[in-house]
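> generate coordinates for the sequence data below:
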Amino acid sequence: MQSRISEVRATLAAVDQPDAGIRLLTSGSGYVLEAPPDRVDAHRFRDDVAAVRDAVSDEQARALVRSALSLWRGPVLDGWLHPNSRAALGQGLEELRLTATEELFDIELRLGNHLAIVDELGELARAHPTRERLVGHLMLALARSGRSAEALQAFDKLRRWLRDELGTDPSTELQSLHVAVVRGEIPALQAISSEPADTFPAAVPRTLPADVADFSGRSRETAELRGILVRESVSARVAAVTGPAGAGKTALSIHVAHALSNEFPDGQLYANLHGIDTGRPDQPGQVLDRFLRALGVDGLSLPATLDGRVDLYRGLLADRRLIVLLDNAVDEEQILPLIPGSGSCAVIVTSRTRLGAAVGAETVALEVMDSAEAIELLARIAGTARVSREADASQELVRWCGHLPLAIRIAGSRLAAKPHWTMEKLSKLLSDERSRLDRLSYGHLDVRASIELSYRSLSPQAQILLRLLGGTDTVETSIWLASALLGSSAAAAEEALEELIDAQLLDFAGPANSNQARYRLHDLVRLFAKERDDRADLVDEAKVRVYGAALSTLDRLFNAMYGQDSLTMHSSSPRQAIDDPQIRSSPASLMEWFDAERPVIIRLVEWSAKEGLSGVAWDLACTSSPLFAMHHLYDDWSHTLDIALTATRRSDDIRGQAATLYRFGMLHTDRQEMDQAKDMFVQAAQLFKRAGDDHGQAVITAYLAMIHRFQRRPEEALLQYATAIDGLEAAGDRGGVAFVLRGLGQASMDLGDDVAADTHLARSLSIYREIGSPPLGLAQALFWYGMLLLRRDAHEKAEPLFAEVLATARTFGDRHGQAQALRGLGICHYRSGKRERAHADLTEALHLVRQTNSSIVEARVQQTIEELFPNG
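Modelled structure (predicted):
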C-alpha cells in the first residue's frame, strides 16, 4: 500500500503545479486527497450549469452549457467501478448532464439552429426514451426542418413506450405540441424559416345524412335529447339513444342533429359503426381515420396508432363546437375513443343494446309509438285524408304493425305506392301472421331483416331461447320459465334473457306484483322467432320441461300451505325441480310466484290439453285449484277445470275425471251452490271407485260430510267424517285426517257437544303441528278451537289464537281468512269491554268480504255484528 501511495504522489507532482493545492495526506490509518473545487471536474460542471441561469443572452448561455458539457469524456467513473456502485455514486451527475443537454437544445432551438442539432437530438432521444422534453425538442426540430411526419412518428413511439411500460400518456404539453405539429402551427416557425408556414385548414365537416323529410312524433324524446345535448358541461355531453329494431333511433338522432346545427356551427361528424349489421363492426381507428380526414388532416399526418389518433382528434376538437353522431354502436369499447374531451362538443350514440354508462351517457329510450304518434306517422307517409277516411282501419293497421315505426313506415310506403289500395285491404293482409313479416318489407326497408341483424349478434344460447319462445308462442316469460325451456340453470337462463334484453329483442315487463322479473316479447319479434323454429322436437322437449317445472313448483306451494299432498291427488306426469333463487321456499314467496305466473299456468293447461297430455292438464288444474279458490278467481278456476275435464274425457282418463270433478265440487261449495257441489262429489266418488282409488273415495267422503254440515245435518256429517277418517288413515294422508278431525269438531259444536269438539280439534291441531304446521290447515283448526273457547267464555285464551290466524291469512292475502279471524277478535274484544275496538274489527271484516252475492263468511260476520250491536 505504501508503495502505491508513493506512486500516486509522484504522478500528482508530475501533472500539477506545486502551488495548485493538491495533496495526498496521511490521516490516521488511511489517506485523504485534498483538492480545491475548481480543480475537480464534477464541481466545475455543476458551477458552469448553475451559471447559465445568470446569462444575459442565449449566446452566453449556450457557451456556458457547452463548456460544462465539454468536461465529460463518458459515463461517471466508467471502466473500473462496479456498475451498481457507479450508478449509486454517479446518478445525480448523469441526471444533471441530461438536463444540461436538454437546456442546450432548448437554447439552440430558440436561436433557430434546428438543422444543426436535429440528428444529435434523434440519437439522444432514442437513447433516453423516457425523457419527454428530449422528444419534444426532437419533434420541434424535425417539424422546423420540414420533417413533420418523422416528428409525429417520434411522438407515437414515445406514447407507445409510455403506455406499454408505465401505463401512462405523454404530458399535456407534449400532446399540445403534437396537435400543433399536425396543424402546422409550429412555434416561432415564421421567424426562423425562409419559407412560408403551412397553416392547418379549418375544415368544417358535414358528414351527417339528410334529415328524414316525413319525421313525426317522438316529441317527448326529441325534447329530452335536445336538452341533454345543449346543456352546459365541462366535458362532452353524451346521449345514448337505445331501442329495439325499427324503433326509429337513427331517424330521431339525425333529425335532432340537424335541428341543432346552429348550436354546433363547427360541423357534424357521422359514422355508422355497423355494430350488428356486419360480422366485423368498424374499429375506432378506422372511424378516426375518416373523422380526422374530414377535419382536414392530411393522410401523411395521420398517426399510425389508435392512441395517436385519439389524442389528435381530441386536440383538434378542443376549441370547436361540433356534434358527433355514432350510429349503430355495439359496446362502450367501440365508442370510448370517439368521444371528444371538450365540453364544447356533443355526442349522440345509437344502439340496440343498452350502453353508455362507461362514458357517462344519459339514455333516451325509444319504445314503440303510442297510438296517436303511430297514426300521425302513417298519415305523413300515406296521406292525411286517406287515414282520416278510414280511421278504424288505420288504427287496426298500426296495431298489426305493433306500433313499430319501421313497420308503420313500410306499410305507409306500400300504400303510397298503391293509391288504389284501401287501409282495410292492407290491414286484412297483415292480419295473417303467417305472412305478416313478408308484407312488412318494401324496398330497402324490411322488418324481418332488421330483426335478423339483432338475432345474428346473439350467443347460441340466447338464439335458442328466442326460437323456443317463438315456437311455444310465449309472449311473456320469466327466469323459471326460460330455465325450463332451455333445460339450464336459472343463472344461465337469466344471462340469456338479459342478452335478449340488451339486444332489444325482449322488453322488461316489470315484477308484476311479485319479485319475479318478467320479460315481454314484441309481437313482430315473436313471429320472427317462430319462423326460426325449425325443430319441432326441441319445442316438444322444452314444453315437457316446462310442465314438469310448473308441477314441481305448484307442489311446493300446495304442500307448504296445506301439508304434504293433503286431500289431493296427482297424475304420473314427471316433475322437474327448478333452482330459481327468486322463488324462495316461504309460502308467501311461492304465493307471489303463483299470482304472477297464473296466466302461464292457465296457458300450460291449455297447451297440454291440446296436445293430448290429459295427465298434465288435470294435474295442473287440480293442484292449482285451492290457489284459485283462495282469491276467489272463479273464472280462471272454472276455465282450467273445464279444459282438464274435456281432456280427461277425450282420453278416457277415469281417475283424472274423478280428480277434476272433485275440484269442481270444491268450486261450487265455495260459491255456496251446495246441490251442484254434492252432485260433483257423488260423480267423483263413483269414478274413484271405478279407478280403484281408495284415497280418492275417502277424500270425497270427507267433502260430502262437509256438505251435510253446511246443510245443517250434523249427525249425517259425523257419520260421513267417521267413514272418511279410516280411509285417509289407511292412505297415510295425515293432513286429510287433521282436516276431518277439524270437521268432526265443527259438527260436534253444531250438536252442542263441546267435550267431543275439544277432543277432535285438539287432535287436529296436534297432527297439523306434527306434520310441520302447514299454515292454512293449522290456521283453520286454530280458528275453530278459538270459537270453541269463546263458547266456554274463555275469550282471553281465544284472542291469541285469532291473532295468529289473522297474521297467517294476511301473509297469503286470504280475505275470507282475515275476516273470520277479525270476527273472532271482535267477539273477544267485545267481551273484554273494548266495544269500539270490537266494532272496528267487525267493520273491517265485513269490508273484506262484502260482495254483491253474500258468502257464508259475510253472512256470519253480519250476523255477529247484529248480535253484538243490535242498534248499529
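> drop to CA atoms for contacts and neighbour counts, all remaining ones
Noted.
> end-to-end on stretch 265-283?
End-to-end distance of stretch 265-283: 27 Å, with C-alpha to C-alpha, to the nearest Å as the criterion.
> got a list of contacts for that stretch?
Contact with stretch 265-283 is made by 204-209, 257, 261, 287, 291, 320-331, 334, 351, 453-454, 456-457, as judged by C-alpha atoms under 8 Å, 6 or more residues apart in numbering.
> can you flag the buried ones in those?
204-205, 208, 257, 287, 291, 320-331, 334, 351, 453-454, 457 (16 or more other C-alpha atoms under 10 Å).
> please narrow the contacts of stretch 265-283 to those residing in strands.
When those are checked against strands (DSSP state E), the matches are 323, 324, 325, 326, 327, 351.
> one more, for comparison:
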Amino acid sequence: MHHQDGYPGDRDIHARLLGPVRFECGGERLALPGAQLPKLLALLALRPGRPVPLDRAIALLWPDRVPEHGVRMAQNLVSRLRTSLHRAGHRGLKVERRTVALLDAHSDAERFEALAADARRAHRAGDHRAETSRYESALDLVRGEPLLGLDGPAFAAEASRLAALLDRTRNAHMEALLEAGEYERVLEHAGRALTRDPLSQQATRAAMIAQHHRGESQAACEAYRNLRDSLAEETGLDPNPELTETFEHILRGTLPADPAPPAPQTAGPVPRELPTAPAHFLGRDALAKDLADKLTRGGASGRPEIVAVNGAGGTGKSALAVHIAHSIAPDFPDGQLYVDLHGTTPGREPLGSGHVLHRFLRTLGATTVELPDDEEAAALYRTATAGKRILIVLDNARDAGQVRPLLPGGPGCAVIVTSRRAVASIDGAALVPLDVLDDRSALRLLTRASGRQAGEDREGVLAELAAHCGGLPLALCILAARLRSGAPEELDRIRDFMRRDADRLDEFADNERSLAASLNVGIRDLQTSPTGRQAVDLFRRIGLHSGPHIGPEAAAAMTATPVPEARRTMHALFQARLVEPAGPDRYRTHDVVRLFARRMAGGLPTEERDEALARLKGHYLQSARAAYALHDPRTVDDPGLPPEDPRIPRASMEGKEEAYEWLEAELPTMVELARRALAEPEPDREFAGRIGRAVLGPLMQNYSHISDLLHLARTASEAAAGPRRPWHGYAHRTYAQLNTQLRRFDTAASAFAEAKRIAAEDGDECESLWLSVNEARMTMMAGDHGAALAEFQRLLPPVRRLGLQRHEAWIKVYESLILDARGEVGAAVAAGGEAVSLARAGRLDVVAETEYAGVLCNHGFRLSRAGRRDEALEAFESVEGIVMARGQARSSVHAEALWGVAEIHHAEGRPADARRCWDEAAVIIRRLGLVDEETFQGFLRSPRPRVPAAFRL
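Down below sits the predicted model:
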C-alpha cells in the first residue's frame, strides 16, 4: 500500500516505536548507521507527512548544545537519510523551505491510536464486542516501553505521552471486559498491569470488581488493603475516592452483580448542520488526521477540545475545518453545529454572538423567546450542551471576542474555529497556522478540480497556472471553476493573461469569488485603528518592494519611521495575515498578495512613491556596503561604493557569516531593484552599478547563486553605458568572469574587451594584467590549452616585475590544470605547489585568505591524482578549516574540498565515508544554484558521481 503521492515502485517505511525502535522498508529491516540518523527518522515517523522545521530538528537532535553550524549539520544529516532511504527503495523524504517531511510512512504508534479511537467509537455505539476487539488489536502492537533506545528530553517527553496513552488504553480495555462480564481476562490483564506498576489504582480496582463477581470478595478486600498500605508507605497518599468507594460497596455487598446498563438518554433534536464536504481535499491529510485525533480525545483535559486554525485569506481554512468535521462526525452522536460568522466576508458585517447563540439554542430545542440578554443566552447554551458530545464549527471568525460566548463549558464537546487572526486569547485552544499548498498538491488540486485530465501537452500549461497561484487554494479553486466551465481554448487564454503581472490579479475572480475582494477585507479591518492605518500605509509601500522577504529596517526606510515602530507595524500586518513570518525578524509576502500591494502602491502620490523608493534603494545600498565591509575591510573607502548615510537604516549584521546570510537572502530583491532602476523612464544607473559593486564583491569569490549574480552583473554592465564612474570597469570584469564560468565565451570576450579598454584609459597595469589572466583562463576552458599556456608564460614576466603574487599564484593554478590534463602529473603537482607558496605568502587579508583556500584546494586535487593521498587529505582538511573559520561553510570551494575528500575515501575503500562527503558537497552546490535539481538527484543516486562541471578547479 503506497501513499497517493508516492513515486512508482516506492516502498513504504514502517516505524516500530512501541518498544525497541526499529524501521522497515517494504517489509525488510532498515539499518541506519550512527546514532543521529535513527533519531531523525523516528522524529519524522512520529509526524508522518507533516513538515518538521530544521530548527526544531536541531533542537531535538542536539538538545544539550546547538552546534555552531547546526543548520548545515542538519541539512547534511537529512541528505544522508535521503541517500539511505533511496538505497532501500523509498523516495518519500520531502525537503523544502527549511523543513523536512516523511511521506509514504506509517508507524505502530499511529495504528495504535487509530485502533483506540475505533474502540471508543464502538463503546459509544454500544458494540462491546467490537470495542474489546479493537483494544486487543491495539495492545497486540506493543512490544515494550515506547521509543526504547532513543535518548534525549524530546524523545523522553514523547515516550511519556505514548506511555500514558498505553495506560489509558489498557484501563479502558479492562473496563470493557468488565462490562462484558469477562472476569478471567480482567484478572489476567490487571495482573500484567500490576507487574508493571504495583501501585496502579485502576488495575487494582478492576481486579477487585472481577474478584467480587467470582465470589472472591475477601481477596478483593485484601487487595485494597495491601495497596492502601503500600501507597501510604511509598507516597504518603490515600487511595483515590473511586477505589475507596468500590471497596466500601464490596464490604456492604452493594456492588451490582452484573454490569449496569447505560442510562437512558432523553430524545431530542440532533442537529446535522455541516456544509457539504469539499470535493477535492489535497495536501493536508496528515494535518487533518492530527487535528481529528485531538478533537476526539473525549475531553480528557476536563474541558472542550478546541482547535483554532488561522491563516491568510484563501489558504483553505474553511475547507480544512469542514473536511475534518465530516471525518469525525460519528464521534459526536449528539450533533454538529455550524455557522459562518462572516468575520472577513466581503460585503457582509460579522454576525453578533447573541444572534448565533439564539440560533444554536433553537437548533438544540431550547426556547429563547423570553431570554432578556445575550449573557443569559450563553448560560442556557452551556447548559444545553453539558453532558453531550456535540461538534461545533465556528467558521470565518473575526476575533476571539466573537468566538468566546459560543464555546461550550464542559468536556465531551469539541470546537473548530477558523480565522485570519490567531485567536490566542482563547484559553486552551490549539492554535494552528495554515500555510499554502506545496507545488505538487497545488497542481493536483488544479488538475482534479478543473477536470482538465489532458495529455502531456497540456500538463505544462496547468503546471504554469498552478505556479502562478503560489499554492493558494482559493486562487486554485477559482481558476479550476473557470477552466471547468470554459471552452478548451480558455486554458491558453488564462495562461497568457497570467503571464502579465498587471493582469494576473484580475484572473482570480469568477461570478461568486474574488481574491482581491477577500484581501480588501483585511485592509478594511486595519483601517479602524491608528496602528492599523499605519500598517495599511506600509502595505502600500510594500508594493514598491520587489523581493520575497522584507525586514523591519527596509520597512522603516520606506515609511521614514524608527525601526521599532516599523517592527510593530509589520506585526500588525502579520496579525491581519497580509504578511507571514519568514525567519527571525523577517516577513514574506505571498506572490499574489504582493500583486495586490503593487496595485495599492499605484495609488500613492508620485512624490511619496519616489521618496519611498529612493529610501528603499538607499537602505539596500547601505546594507550591502556594510556586508562588503565585513567581507573585506579595505572596501570602506572604495570610490565605487556610496558613503554611509546615517539617516537611512541598514540591516543589522555582526560578523562575516551574518553578512553572507543577509546577502544570500536579499540577493533576489537587489537583482530586481537593479533591473527596475534601469527600466525607469529616467534610468538610475548609479544605483544599478553601485549595488552590483557591493554585492558581487563578496559573492563572486565562490560564484554563489551564479544565476542571480549573472543577472546583477549584466544589469551593472548595462548601467555602465553612461558617463564614466569608478565602478564601470569592475561591472564589465565581473560580467565577463561569470560568463566565462558558464562557458558563454563570446559574451565574456566582449565584456573583457570593454573592461580592458577602461583599465587602459586609467593606466591601471595591474587590472589590465588581471584581465589578461582571466582571458587566458577562458581560452583554457574553451579547450585551447596550447594557446592558454603560451599566454600564461607571456604574462609571467610583467606580473613578476610588478610583484603581483596573486596574479602569479593563479597563473600557476591554471598551468597545473593544463599540465594535469596533458598527463604531466609531476609537473602539475610542482606548479600547484608553487601556487600554494605564492598564495600563502600573500594571504594578508580576508579576500587573499579565501583565495588561498581555492589555490590549496586545487593543489589537493593534483596531489590526489599523483597518488599522494595523505598530503591531499591534509590540504583538503586545511581548506575546510579556513572556510569554516571565515563563515563560508556554504561556499563552492568548501564543496570542492569535500568532493576531494570523497574521492580519497572512495579510492581507499571507504564507500560510506565517500558517500557522506559527496552528498554534503552536492547539497552545497545545489543550494548555490550551480547545478539543477535533476543533476543533483543524479549525484545522490550514482554510486560513483563524476566531478561537477560547475567546479572551477
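> ok, residue 715 of the second structure - contacts?
Residue 715 of the second structure makes contacts with 674, 675, 678, 688, 689, 692, as judged by C-alpha under 8 Å, 6+ apart.
> tell me which residues touch residue 421 of the first structure, please.
Shown in contact with residue 421 of the first structure (C-alpha under 8 Å, 6+ apart): residue 415.
> wait, a strand at it?
No: read with DSSP: H, G, I helix; E, B strand; the rest coil, residue 421 of the first structure is coil and lies in no strand.
> re the thing from before, which of the contacts of residue 715 of the second structure lies closest to residue 632 of the second structure?
Checking the contacts of residue 715 of the second structure against residue 632 of the second structure with C-alpha to C-alpha, the nearest one is residue 692 at 15.7 Å.
> can you tell me the SS state at residue 370 of the second structure?
Residue 370 of the second structure - assigned by three-state DSSP - is coil.
> and it, how many neighbours?
Per other C-alpha atoms under 10 Å, the neighbour tally for residue 370 of the second structure reads 7.
> distance-wise, check it relative to residue 358 of the second structure.
In terms of C-alpha to C-alpha, residue 370 of the second structure sits 11 Å off from residue 358 of the second structure.
> quick one on the thing from earlier: which of the contacts of stretch 265-283 of the first structure fall within helices?
Among the contacts of stretch 265-283 of the first structure, the members found in helices (DSSP state H) are 257, 287, 291, 334, 453, 454, 456.
> geometric centre of the second structure: which residue is closest?
Geometric centre of the second structure, nearest residue: residue 99, 3.5 Å, by C-alpha atoms, centre = their mean.
> right, and it touches residue 58 too?
No: in this structure residue 99 of the second structure lies outside contact range of residue 58 using C-alpha atoms under 8 Å: 11.3 Å.
> joint contacts of the two?
Joint contacts of residue 99 of the second structure and residue 58 (C-alpha under 8 Å, 6+ apart) do not exist.
> just the element for the residue nearest to residue 210 of the first structure when sequence neighbours are not counted, please.
Using C-alpha to C-alpha, 6 or more residues apart in numbering and skipping the chain neighbours, the partner closest in space to residue 210 of the first structure is residue 254 (7.6 Å). Assigned by DSSP states H and E, residue 254 of the first structure belongs to helix 249-259.
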